[in-house]
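>>> what follows is a protein structure lacking sequence information:
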């Protein structure tokens, strides 16, 4: 890191401390600045700079890495109408039930069917 970058980092830390102090003081920005001999314009410039640096750092850290995963081939389920066990009708909606449908699936399907 160059000396200029180190100085900039030191300034950012100083500004972050000042902003934390202002926010925890219970004073308005204007009052806090007046007591410390600075202007609200300067305070808000510090805040903008810190937010800009933080959003840039966040954007860089959120750049997704490309990753691939091999997925298993899904089991082929035949839904031939001759194989269905039953048809459930609730209101205007109907649901064909096949022998491979387990109890949990049945409960969820019935709940969804009731919503129709």
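Here it is on my side, so go on. This structure is a prediction, so every number in the text was calculated from the model and none was measured.
>>> alpha carbons only for contacts and neighbour counts from here, please
Will do.
>>> Three-state assignment for residue 5, please.
helix (DSSP: H, G, I helix; E, B strand; the rest coil).
>>> strands of the protein, start to end?
Using DSSP state E, the strands of the chain run over 86-90, 93-97.
>>> with distance to residue 41 as added columns, please give those in TSV.
Formatted as TSV, these follow (distance: least, Cα to Cα, whole Å):
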stretch	distance to residue 41
strand 86-90	66
strand 93-97	64
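>>> of all the ones you listed, which lies closest to residue 29?
strand 93-97 (61.0 Å; Cα to Cα).
>>> can you give me the buried ones in the closest one?
Buried residues in strand 93-97, counted by 16 or more other Cα atoms under 10 Å: residue 97.
>>> try this one side by side with the last:
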């Protein structure tokens, strides 16, 4: 089924109008002749789209360091709050990191 972009924009506008009205969702829906369930459906749909977009735009800085010849591992802090050693890899993790991005990075490293 194709997305109806006009309908999506209409609901985005409605949700924004409701938020700015100062009314409860119930009162605003009654006043505008809309079903509360439809309002919540679209609000939830847009929230999920925002979360998906945020996950898709998550990036992690990867700095490759030369492999150490001896068996002693050095952990370099590279502006990291803490470091995670994973096999031959050492990952510097900054304060406020995205845990979803870290989990995806660990999945990739496991496949190597």
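Noted; the coordinates are in hand. Note that the structure is a prediction, hence the values are computed from the model and not measured.
>>> hang on, the earlier thing: now for the strands of structure 1, which one comes closest to residue 70 of structure 1?
Taking the strands of structure 1 one by one with Cα to Cα, strand 93-97 is closest: 31.2 Å.
>>> how near is the residue most central in space within structure 1 to residue 56 of structure 1?
For structure 1, residue 62 is the residue whose C-alpha lies nearest the centre (Cα atoms, centre = their mean; 10.9 Å). Here residue 62 of structure 1 is placed at a distance of 10 Å from residue 56 of structure 1 (Cα to Cα, to the nearest Å).
>>> the residue nearest to the centre of structure 1 pairs with which position in structure 2?
For residue 62 of structure 1, the aligned residue in structure 2 is residue 58 (criterion: TM-score structural alignment).
>>> okay but that match is in contact with residue 101, surely?
Yes: if you go by Cα atoms under 8 Å, residue 58 of structure 2 and residue 101 touch, sitting 6.5 Å apart.
>>> quick one, which of the strands of structure 1 is nearest to residue 20 of structure 1?
strand 93-97 (58.9 Å).
>>> residue 37 of structure 2 maps to what in structure 1?
Checking TM-score structural alignment: residue 37 of structure 2 goes with residue 41.
>>> from residue 4 of structure 1, how far out is its match?
From residue 41 of structure 1 to residue 4 of structure 1 the distance is 24 Å (Cα to Cα).
>>> can you check residue 51 of structure 1 too?
Going from residue 51 of structure 1 to residue 4 of structure 1 by Cα to Cα gives 20 Å.
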